[in-house]
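[1] Sequence and predicted structure, then a few things I'm wondering about:
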Amino acid sequence: MKFKILFASLFLSLAVYSQKDSAILFKIDNKPVFVSDFKRVYEKNLDIVSDKDQKAVESYLDLFINYQLKVKEAYSLKLDTVKTYKSEINSYKNQLAKPYLQDSTFIKKLIKDAYQRTKHMLNASHILVKVSPNATPKDTLKAYAKILNAVKEIKNGTSFANVALKYSEDPSVKSNFGNLGNFTAFKMVYSFEKAAYNTKVGELSTPFRTQFGYHIVTVHSKKPSPGEVKIAHIFINKNTIKGKEKIDTVYNQLKLGVAFEKLVKKYSQDRNTIANGGLLPKFGIGRMPTSIEDEAFALKNVNDFSKPFQTRFGWHVIKLIEKYPITSFEKMEKELAKKVKASGGNRLSDLAMKQKLRKKYNTKIYQPAKKVFYQQQIRSAKRDTLTKTLLTIEQKKISQQQFFDFIRNRRHLPIDVLFEDFVDQEVLSYFKENLIHTQPSYAETLKEYQEGLLVFDFMQQKVWNKSVKDSLGLQQFFKANKSTYKFTDLSKNKGTVMNDYQTYLENELIQDLRKKYKVTIRKRTLKKLIKHYKTNG
């Protein structure tokens, strides 16, 4: 696969368009090949062609004609209809289309928004009423009514904590009364983060939905973010008097100047960090237990260490390794872009793209045809009875049968949810199908990859595989050209002879193709092309 891609990519290039480039350079039978076709390949490959003769336009044109003859013959042999070829082209199409399916403007906005949120940390509480993303309308309405009742009680004066205990379905509510502590960007799912940062301090948000259900949030404080820190720690896992005595011993030795790393090896019971001096990955607000975060961010200077402190895990002493304050957007942009994509930014961009395409295309849903799918046993229906048009996207018709195939093995989701997913899929499919008409660079790259792959398969069939399998032909070739070699033993030098045999077979193949197809070069156009490259270096 990798070699095929490399072989095909030798003929990929940037598109260059002008009035002259649209001129016909030569024809193979009645099929025209344009100046633009030649220029794309020639200019792309100039730097990788070492032979000076081949860099000459006339010499390279000869190679290019041979290449186009192979393409012509490959189509004649219907190699483009072979299952493996079609599968590989479909896979490449999907890969090639990916950049066009991302809403780059939307992604840039997400990155800038993330920077602004990274600069501040929130302390907030929430109430959650669980409801599945694929819940029925009835269950969704029930959950929404419950969250509205919670809002009503808070507005009537009941404390948020008491309302959280009564209504929230977050398992941690019994211990934290809905308080989530401090957090910054990327610590919550995006929809929650967005709602929390859009809520002013002391105010209550309107109900909003995430993948977990409906929420309301109240923000207690909004402060500048301290950024991130890297620390090392010594950990004693016994919350006992003996544990306290041991951690005090550690602390006293640190004060006497004993190296932190030496004490880690002697006392720390965190097996994962003993080997690296107690070092922990860098972290920001909302990643560690609050007591560890408080102690870490309170340390001012590198190599400062804390007094012993206790968490539910045991006793700790920590040392500051490095601080990572919030810097400029330009310095943080690359890291933020990675985090945005890792936290679902691409998925959100996909969603934005789908919404944009739905608005762009004239999409019509035929409700009577759709109504059929609300029947209880619809997945058991006979496919050939579903012949009506269900959906049109511009002039493209999508039948009931296509949606029937889509839902057949998707039994866990309601029809309404499945239909929306189906429409999104068809809209994206229509967009991808039309990229060859709307994006010239996509069309050229795809065409050249298709041809490159065809030539690869053609050469494999007619030259490479033949040279490997035709042992008699190889022996006869060696015998006929024995005088050109310094050795007499074919078995010990088979690789060298086989390379020459492949060249021989390819030359024979080209001669046959030149006889089979008529090549007509437009000499005036070629003369102008040669002059163009001489003038422009």
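    Ah, there it is. Numbering: from 1, shown residues only.
[2] okay, CA-based contacts and neighbour counts for the rest of this
    Noted.
[3] Now the longest helix anywhere in the chain: buried residues?
    Longest helix of the chain, by residue count under DSSP state H: helix 494-516. Neighbour-count burial for helix 494-516 flags 497-498, 500-502, 505-506, 509-510, 513 (criterion: 16 or more other Cα atoms under 10 Å).
[4] contact partners of the helix or strand following that helix?
    Remark: after helix 494-516, the chain's next helix or strand is strand 519-521, criterion DSSP states H and E. Residues outside strand 519-521 that contact it (Cα atoms under 8 Å, 6 or more residues apart in numbering): 25-29.
[5] And the contacts of stretch 378-397?
    Outside of stretch 378-397, the residues within contact range by Cα under 8 Å, 6+ apart are 361-367, 369-370, 372, 398-401, 404, 407-408, 427, 430.
[6] So which bits of stretch 348-362 are buried?
    Applying 16+ other Cα under 10 Å to stretch 348-362 flags 348-354, 357-358 as buried.
[7] Now, of the contacts of stretch 378-397, which are buried?
    The buried subset of the contacts of stretch 378-397 - by 16+ other Cα under 10 Å - is 363, 369-370, 398-401, 404, 407, 427, 430.
[8] Cross the residues you listed against helices and list the overlap.
    When those are checked against helices (DSSP H), the matches are 369-370, 400-401, 404, 407, 427, 430.
[9] Show me the strands in this protein, by range?
    24-28, 31-34, 120-130, 179-183, 208-209, 213-224, 228-236, 283-284, 309-310, 315-324, 363-365, 389-393, 396-399, 519-521 (DSSP state E).
[10] Redo the ones you listed as JSON lines? Include distance to residue 47.
    Output for the strands of the chain, formatted as JSON lines (distance: least, Cα to Cα, whole Å):
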{"stretch": "strand 24-28", "distance to residue 47": "23"}
{"stretch": "strand 31-34", "distance to residue 47": "22"}
{"stretch": "strand 120-130", "distance to residue 47": "50"}
{"stretch": "strand 179-183", "distance to residue 47": "52"}
{"stretch": "strand 208-209", "distance to residue 47": "55"}
{"stretch": "strand 213-224", "distance to residue 47": "52"}
{"stretch": "strand 228-236", "distance to residue 47": "46"}
{"stretch": "strand 283-284", "distance to residue 47": "46"}
{"stretch": "strand 309-310", "distance to residue 47": "64"}
{"stretch": "strand 315-324", "distance to residue 47": "44"}
{"stretch": "strand 363-365", "distance to residue 47": "48"}
{"stretch": "strand 389-393", "distance to residue 47": "45"}
{"stretch": "strand 396-399", "distance to residue 47": "44"}
{"stretch": "strand 519-521", "distance to residue 47": "25"}
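[11] Pasting the second one now:
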Amino acid sequence: MVAPRTAITALLLTGLCVGCSGPQQAGNPGTEATSSSENTVVARYAGTAITQAELDSAFAESTGGGENAADSSRSAYRDFLDQYLNFRLKVRAAHDAGLDTLPSIRQDIQSYRQKLARPTLLREEVYEPAARTLYERQKEAVDVSHILIRTSNRDTLSAYRTAQSIADSLDQGLPFAELAYRNSEDPSARKKGERGFRGRLGHIRAGQIVAPFEERMYALEPGETSDIFRTKYGYHILKVHGRRPTEPPIRLSHILRRSEGTSGGARQFLDSLRTEIVNGEVAFSAAAKEHSQHRQSASKGGTLGDINPETLPDPLRKAVASMDTVGTVSGIVKTRFGHHLLKLTGRQERQSFKEAYDSLKDRVSDQPRAERRKANFARDVRAEVRVTVDTTRLLDAANIASTDSLARPLLATDPAGVSPDVATLGDSTYTLRQMARHLTQTDGGAQMTVGALIESFLNEKAIQYVVTRRAQRDPSLAEAMKKYREGALLFRYMQDSVWTAATQDSAGLRATYRRNQDQYRFSERVRTIVFRAPSDTLLQPYKAAYDEDRSLQTPLSASAEDSLVSADTVYVTDQSAEVYQPVRSADDREAIGPTAQEDEWLFMIRDTRLPPRPKTFEEARNSVVQDYQEAYEQTVIRQLRNRYDAQTYPDRLRPPSRAPSPTS
């Protein structure tokens, strides 16, 4: 279906002004004609008034805004009055014909409502709260240890009992680190020098670890130990040691000298090099390229790129914390990797939530935490409105044993048969067929149980329920839905009453052809065979083959077997695109190209010149249909104006104002 908003604009601007004189125009009598009032009535139909304010708003929208409307001529504004009245008459006729009750129209409007209002709802209720939580948590990093008992390839109950015995030992006062070293199934727990040794993960911030782990580590106070909880990796117990503020990313460069023998040599070398750098005798980047023993960054002048300070080893992090000014060169810093010289080359400012929202939303939208929040919101809605599910009827109709069974048998129900009602939410009733359709549209539906299907289906309908209510209450959404609804009705009315009716009126089309036959003519044309390909090299063999034997059949036969080259016939006129114009001055059977046109290449062979001649009815049919539809529409509009006693009052119009359009 053509987008109704597009249909409205197109139909308003086609200049369908008919019946603009005689009894359909009225003079300027009475008190309604106060031109200074926005309530001035400028047209009437079927007891309905069109005011100056309504017309101003519609005119501003059709011209692209109040500024353009104010710059329009008085005559254009008067013409628009007739066009707008015609639009309102068609919408009224569509309502009177009951088109607004058609299932296809209702479904189209419902789909658009969801498309329009659903993103706003999900942003407010799901993504923005999740992103806000992530944003606030990222201001702190949590120093945490954990003990992991895996559940893969073992009995889940046995794994839980193991975790419970460790928790009991913690309650008895045994050291967390010792229990992690002895019992944790995280391999790093027994690897000295690695992150995770004796369970100590160090500082972690939100977004770096699975949601259940993150939820608990931000809920605990320093020194507290969590309950047993499960993630996709297994059962965990964690302990929080402390928190510290996080810092925005910095841009850092370094020079590394590894300790060989005694560490004094590396320290003395870097100390001397630092003096040269600080005194301006050598650039830091040049010194890094020549002297750094960190190969990955040395070739880039020591650049490490953007770094989150909390991810650095403690000695480096502390050194960076003391470097307040961009350009500062640190003292010598020792780590287990060797001795370092650091330079702060940039510091990012912490983004506001608004600035960071898009990236935060991208991070949370595909995560289970967002789906859980969406499900929780839907369940809250279901708790507030009346929801019923007839599981017995559902199971009997689909011949399924229980709600724990797979829901796949629902797909085998007869699509043409009677589909029983199985659920309600609010004032809506849902059938077994609708639930089966939801199953086909859900990722992983083939493995979904009946119980999970019911939950998923009702959650989706709960969200749709809220979307509908919000669209009705929100003035801007309600206005957008009103325009879309009118556009859908207008399109259907024009399709049924004008376009299709005119197209099927063979006698009227033939009469239009005979009446305007002199207009339906071919100008001089040059029939041309055009070969198209994504590159000129693909067309060179075609050119060579044609140059060799001058036979059209040779390249045409080749293109029929070539998936990358296509051939078609083009009738070139003086109105054709510039790329075809050389054909008009060429000789018959002369080849042109390959020639580039946008994203493709053309090889053209002029066939012959075709003189001007009249078009047959079939050749002119598209133009005839368009002309007859325009005439037919004028007849329909005259009928509607008489039917609804429509009148315009152009003398009451004030000059176009700068009233803002509804969408501005």
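    Received it, and whenever you're ready, just let me know what you need. Quantities reported herein were computed from a predicted structural model and do not represent experimental measurements.
[12] Who are the packing partners of the longest helix of the first structure?
    Packing contacts for helix 494-516 of the first structure, counted by 3 or more Cα pairs under 8 Å, 6 or more residues apart in numbering; DSSP states H and E, involve helix 57-76, helix 465-469, helix 471-480.
[13] rerun that using 7 Å as the cut-off
    Judged by 3 or more Cα pairs under 7 Å, 6 or more residues apart in numbering; DSSP states H and E, helix 494-516 of the first structure is in contact with helix 465-469, helix 471-480.
[14] nearest to residue 169 of the first structure, of those?
    helix 465-469 (65.7 Å; Cα to Cα).
[15] Residue 65 of the second structure reaches residue 659, doesn't it?
    No: when contacts are counted by Cα atoms under 7 Å, residue 65 of the second structure is not listed as touching residue 659 (8.2 Å).
[16] I'd like the contacts of strand 519-521 of the first structure as JSON lines, with distance to residue 253 of the first structure and neighbour count appended.
    Listed next are the contacts of strand 519-521 of the first structure as JSON lines, based on distance: Cα to Cα, whole Å; neighbours: other Cα atoms under 10 Å:
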{"residue": "25", "distance to residue 253 of the first structure": "85", "neighbour count": "22"}
{"residue": "26", "distance to residue 253 of the first structure": "86", "neighbour count": "22"}
{"residue": "27", "distance to residue 253 of the first structure": "87", "neighbour count": "18"}
{"residue": "28", "distance to residue 253 of the first structure": "87", "neighbour count": "17"}
{"residue": "29", "distance to residue 253 of the first structure": "90", "neighbour count": "12"}
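[17] Next, count neighbours for residue 592 of the second structure.
    Residues lying near residue 592 of the second structure (other Cα atoms under 10 Å) number 17.
[18] meant to ask about residue 5 of the second structure
    By other Cα under 10 Å, 17 other residues sit near residue 5 of the second structure.
[19] Can you tell me the closest non-neighbouring residue to it?
    residue 487 (5.5 Å; Cα to Cα, 6 or more residues apart in numbering).
[20] on that earlier part again, from the buried residues of stretch 348-362 of the first structure, pick the one nearest residue 463 of the first structure.
    The closest of these, once distances to residue 463 of the first structure are taken by Cα to Cα, is residue 350, at 44.4 Å.
[21] Please tell me how far the residue sitting nearest the centre point of the first structure sits from residue 195 of the first structure.
    Centre of the first structure computed as the mean C-alpha position; nearest residue by Cα atoms, centre = their mean is residue 346, 7.0 Å away. Distance, residue 346 of the first structure to residue 195 of the first structure, using Cα to Cα, to the nearest Å: 19 Å.
[22] Trace residue 184 of the first structure over to the second structure, please.
    Under the alignment by TM-score structural alignment, residue 184 of the first structure pairs with residue 205 in the second structure.
[23] Once you drop chain neighbours, what's closest to that match?
    Nearest residue to residue 205 of the second structure, sequence neighbours excluded (Cα to Cα, 6+ apart): residue 141, at 4.4 Å.
[24] Please give me every residue in contact with the aligned partner of the one you found in the first structure.
    For residue 141 of the second structure, the aligned residue in the first structure is residue 121 (criterion: TM-score structural alignment). Contact analysis of residue 121 of the first structure by Cα atoms under 7 Å, 6 or more residues apart in numbering lists 182-184, 222-225.
[25] Likewise for residue 205 of the second structure?
    138, 140-142.
[26] can you pull out the helices in the stretch 1-150 of the first structure?
    Secondary structure of the stretch 1-150 of the first structure (DSSP state H, counting those that start in this stretch): helices located at 2-9, 35-45, 52-55, 57-76, 83-101, 104-118, 137-155.
[27] so what secondary structure elements neighbour the fourth one?
    Translated: helix 57-76 of the first structure. Under the contact criterion of 3+ Cα pairs under 7 Å, 6+ apart, helix 57-76 of the first structure touches helix 440-459.
[28] the inter-axis angle of the helix it packs on versus helix 35-45?
    80 degrees (axes from the mean of the first three to the mean of the last three Cα atoms, to 10 degrees).
[29] mind listing what's buried in helix 440-459 of the first structure?
    442-446, 448-459.
[30] what's the answer for stretch 291-310 of the second structure, then?
    Of all the residues in stretch 291-310 of the second structure, those buried under the rule 16+ other Cα under 10 Å are 291-294, 297-298, 301-303, 306, 309-310.
[31] between these, which is nearest residue 75 of the second structure?
    The closest of these to residue 75 of the second structure turns out to be residue 306 (Cα to Cα; 61.6 Å).
[32] Just give me the match in the first structure for the closest one.
    With TM-score structural alignment as the criterion, residue 306 of the second structure lines up with residue 282 in the first structure.
[33] For the residue lying closest to that match once chain neighbours are set aside, give me its contacts.
    Distances taken as Cα to Cα, 6+ apart place residue 230 nearest to residue 282 of the first structure, at 4.2 Å, with adjacent residues excluded. Going by Cα under 7 Å, 6+ apart, residue 230 of the first structure touches 280-283, 320-323.
[34] Mind checking the helices and strands packed on helix 494-516 of the first structure for the one nearest to residue 377 of the first structure?
    That would be helix 465-469 among these, by Cα to Cα, at 53.4 Å.
[35] packing partners for that closest one?
    Right, helix 465-469 of the first structure is packed against helix 494-516 by 3+ Cα pairs under 7 Å, 6+ apart.
[36] by how many degrees do the helix it packs on and helix 57-76 diverge?
    Going by the same axes, to 10 degrees, helix 494-516 of the first structure is angled at 80 degrees with respect to helix 57-76.
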